[in-house]
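Chemist: coordinates only, sequence not included:
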């Protein structure tokens, strides 16, 4: 089969794209995060031949730069570092010229090439904690054990993947606003399905981790009450999980309610029983009332979400400022998924 290898004399226009613009100030179409950066982030798709005006001279875009992607602002030799935020994000796997698209095809981590100055504690500054009398408050729920919640849910927990669809079916019943109108202090009925619960050895560390995680989900100040739905034959037996994690000790003296599909008449009847169980729990959950709570009671967990090119430009700095303020108010912030800080550890150790 013959292939037409001729190139059009002008760039092929893509839907939604205008013709190349230029010269145009860099700040109008891209974000330069630090003056030392070799790249800028395109605010919009940049067409070939677009001319970018920067302090060191014009840069002509030589390839399509999708929105959110990196455009080189100066030449980079093969093996040389490429910076964003003023920090090395990788090394050029081939020579890069100004105006080119910088991405995984010409940028790599460069295992072993990165040398960092960790400067342990050199920039440490004590946090200026706000005096207790001046701390801000939020409207939260004070639980009987002294813990504080920001929400007031009734939960339906699946002990195994096989009962997960049943938890969703139970919760669907309570999405009717007319039903929940009778419980204005309850923020909702929520399902906690799982993809696990089997495929682990009884008594293994993997099963133990799953059980601790599930227990932590429902033994939580945001959960006023809960029901556990089980298939019956799973490795993660609810009775074992309750005993192993001491869930029963945190249920106001009552053993957590467990419904079992294989023992309670099958899927449909277990869903009906689950709905009835939640209906019995809702009145008590509705007795909880929001009250002013010091911000020092807040515990905020941070985790990498659906990362894109703008996470580090918009969401992350905003969350960082919020985290700093929560700590100043005496609260707690947990930086989870620390593997996402790979290559930037030296910024955390300073």
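Modeler: Sure, I can see it. For clarity, every value in this text was computed on a predicted model and none was experimentally measured.
Chemist: all contacts plus neighbour counts: C-alpha atoms, from now on.
Modeler: OK.
Chemist: From the centre of this structure outward, give me the first residue you hit.
Modeler: When Cα atoms, centre = their mean is applied to the chain, the residue found nearest the centroid is residue 305 (2.9 Å).
Chemist: And that residue, how far from residue 85?
Modeler: Going from residue 305 to residue 85 by Cα to Cα, to the nearest Å gives 20 Å.
Chemist: want to compare, so here's the second one:
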């Protein structure tokens, strides 16, 4: 994003913040009443209406059908004349189809790479094949909803202090249950998507061992899953078929025995030093507000660039929330094939939403709008700042293994649990989640760091927020300083520090694979 203010640190007396010199709107830093006179640079503005904090104020006269500019980019058009000092929101601004400058590969940049010997380190679990985990769970992976209850009973029987005290190096047992696995075609997009998810979790370095449980007659057959995805049954990867085991009671008993053997294996693993190049961080935002694109997202972008400079990987996702700003990703793409892949996913989503009676430009939620976000373009521009400034190296399908280093994009819906489920299947071993309205999200087997965009949120929901980015607005911290703090938090959490969501036990219900196609 071509912002000319990379480090925002407004005065505590300031009422409005202009994010780019080309903008014709500014963001209210506090609630403003009609008639209030405020100063912005050399301009004096009289408020024509009440304006809520984080909402937009016109700082130039905007004619009807002219673009409303924020972040130096159009976020919509005025549907009526807007005078200086008026609030700008859904009553006078709407999304419009505008010509975008896709200009493939025209804005490629990379941070200065840190020498391997000088890379930051974290304490992780070294797995077979060179993979490194940030947690040491034992996973119970279900191929079908029919095996969910058995899996949950096994996990509940073993997730007790009495049992886990014998396995001090293990973080616990995670049962991953879902609604699918049968009533679907045995080939095609829906099947392949779930197959990628289950395979990604079976191979995930945050699991010291996995038990795969199926009913026996489902479409997603265990043996096919194992054979076609090089999973290989072993002391660390076991399988259980409920029908073959003799039903529920026998399956629970045999499953408990199997997981105890996996716990014993996982307990042999301990944390040792690893370079930050083995970190893959999933970027997420949920419950966004207008401050998200000013504080938390750009600060996370700084941390993302730092991780890339240390040889790590950053997974950016939520395709509906790049809509309206996808041209910035094509400009940052490392080659034309990557740029075309971005546009291919946008076209897929335009078709997918149309046949299901939706429109991509209807994305902002009621909470987003209350937080000052008017159009999907505005939301997308703010969201994209969390990806930093590095070149986009690759585009992946949902839950496809992310093998490239640097910034990559994984296609997904904007619904947080579904998106994160895919990112973790792709290999993410840390999650960073920004929020402005508030979020109670957490995940297993991967820790989730939550970043708050404003001080009011931190005061209201501080027990759920790990990093408060609101001091950027108060002028006590710059975006760069906050980003450096986030990077250190990533290293600390990767080394075992418990984020707030993990302390509360979140993550048992958030596993949610994306379901595409008919259920019959």
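Modeler: Great, that's in hand. The structure displayed is predicted, hence computed values, not measured ones.
Chemist: Superposing both, give me the TM-score.
Modeler: After superposition, the two chains reach a TM-score (TM-score structural alignment, normalised by the length of the first structure) of 0.79; 320 aligned residues with a Cα RMSD of 2.9 Å.
Chemist: Please identify the helix or strand for the residue nearest to the centre of the first structure.
Modeler: Using DSSP states H and E, residue 305 of the first structure sits in no helix or strand.
Chemist: Could you give the number of residues near whichever residue in the first structure pairs up with residue 190 of the second structure?
Modeler: Aligning on TM-score structural alignment places residue 190 of the second structure opposite residue 206 in the first structure. Residue crowding around residue 206 of the first structure was assessed by other Cα atoms under 10 Å; the count is 12.
Chemist: Over to residue 235 of the second structure?
Modeler: Using other Cα under 10 Å, residue 235 of the second structure is surrounded by 13 other residues.
Chemist: Helix, strand, or coil at the residue nearest to it when sequence neighbours are not counted?
Modeler: Using Cα to Cα, 6 or more residues apart in numbering and skipping the chain neighbours, the partner closest in space to residue 235 of the second structure is residue 262 (7.0 Å). Following DSSP: H, G, I helix; E, B strand; the rest coil, we place residue 262 of the second structure in the helix state.
Chemist: Who are the contact partners of residue 262 of the second structure?
Modeler: 138, 208, 209, 210, 235, 236 (Cα atoms under 8 Å, 6 or more residues apart in numbering).
Chemist: Now with 10 Å, please.
Modeler: When contacts are counted by Cα atoms under 10 Å, 6 or more residues apart in numbering, residue 262 of the second structure touches 137-139, 173, 207-211, 235-238, 256.
Chemist: between these, which is nearest residue 467 of the second structure?
Modeler: residue 137 (25.1 Å; Cα to Cα).
Chemist: which residues does the closest residue to residue 195 of the second structure other than its chain neighbours contact?
Modeler: Excluding the flanking residues, the one nearest residue 195 of the second structure by Cα to Cα, 6+ apart is residue 225, at 7.1 Å. By Cα under 10 Å, 6+ apart, the contact set of residue 225 of the second structure is 143, 195, 196, 198, 199, 212, 231, 232.
Chemist: Show me those that map onto helices.
Modeler: Among those, DSSP state H puts 195, 196, 198, 199 in helices.
Chemist: Save those as TSV, and put in distance to residue 272 of the second structure and neighbour count too.
Modeler: Listed next are those as TSV, based on distance: Cα to Cα, whole Å; neighbours: other Cα atoms under 10 Å:
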residue	distance to residue 272 of the second structure	neighbour count
195	32	22
196	29	22
198	27	24
199	26	22
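Chemist: nearest to residue 410 of the second structure, of these?
Modeler: residue 196 (12.8 Å).
Chemist: Pretty sure that closest one sits against residue 226.
Modeler: No. At 11.7 Å, residue 196 of the second structure does not count as touching residue 226 under the criterion of Cα atoms under 10 Å.
Chemist: Now do the shared contacts for those two.
Modeler: With Cα under 10 Å, 6+ apart, residue 196 of the second structure and residue 226 have common neighbours residue 202.
Chemist: Which position in the first structure pairs with residue 262 of the second structure?
Modeler: Residue 262 of the second structure maps onto residue 281 in the first structure, by TM-score structural alignment.
Chemist: actually residue 471 of the second structure, not the one I typed
Modeler: With TM-score structural alignment as the criterion, residue 471 of the second structure has no equivalent in the first structure.
Chemist: And for residue 471 of the second structure, the neighbour number?
Modeler: Neighbours around residue 471 of the second structure, by other Cα under 10 Å: 17.
Chemist: and the end-to-end length of stretch 291-298 of the first structure?
Modeler: One end of stretch 291-298 of the first structure sits 14 Å from the other (Cα to Cα).
Chemist: nope, stretch 22-42 of the second structure is what I was after
Modeler: Chord length of stretch 22-42 of the second structure, first to last residue, is 15 Å (Cα to Cα).
Chemist: Give the buried residues for it.
Modeler: For stretch 22-42 of the second structure, the neighbour count (16 or more other Cα atoms under 10 Å) marks 23, 24, 25, 26, 27, 28, 29, 32, 38 as buried.
Chemist: out of those residues, what pair is the most spread apart?
Modeler: 23 and 32 (19.7 Å).
Chemist: ok, the residue nearest to residue 235 of the second structure to residue 95 of the second structure distance?
Modeler: With Cα to Cα as the criterion, residue 262 of the second structure and residue 95 of the second structure are 53 Å apart.
Chemist: swap in residue 435 of the second structure?
Modeler: Taken as Cα to Cα, the span from residue 435 of the second structure to residue 95 of the second structure is 23 Å.
Chemist: Spell out the residue ranges of the strands in the stretch 201-350 of the first structure.
Modeler: Secondary structure of the stretch 201-350 of the first structure (DSSP state E, counting those that start in this stretch): strands at 223-230, 257-260, 291-294, 299-302, 332-335.
Chemist: do you know which of those lies nearest residue 132 of the first structure?
Modeler: For these, the distance to residue 132 of the first structure is smallest for strand 291-294, at 8.5 Å, taking Cα to Cα.
Chemist: Which part of the second structure matches that closest one?
Modeler: Strand 291-294 of the first structure maps onto residues 272-275 of the second structure, going by TM-score structural alignment.
Chemist: what's the distance between the matching stretch and the middle of its chain?
Modeler: Relative to the centre of its chain, stretch 272-275 of the second structure is centred 25 Å away, using Cα atoms, centre = their mean, to the nearest Å.
Chemist: Mean per-residue distance, it versus the first structure.
Modeler: Following the fit onto the first structure, the mean deviation recorded for stretch 272-275 of the second structure is 0.9 Å by mean Cα distance after the TM-score superposition for the first structure.
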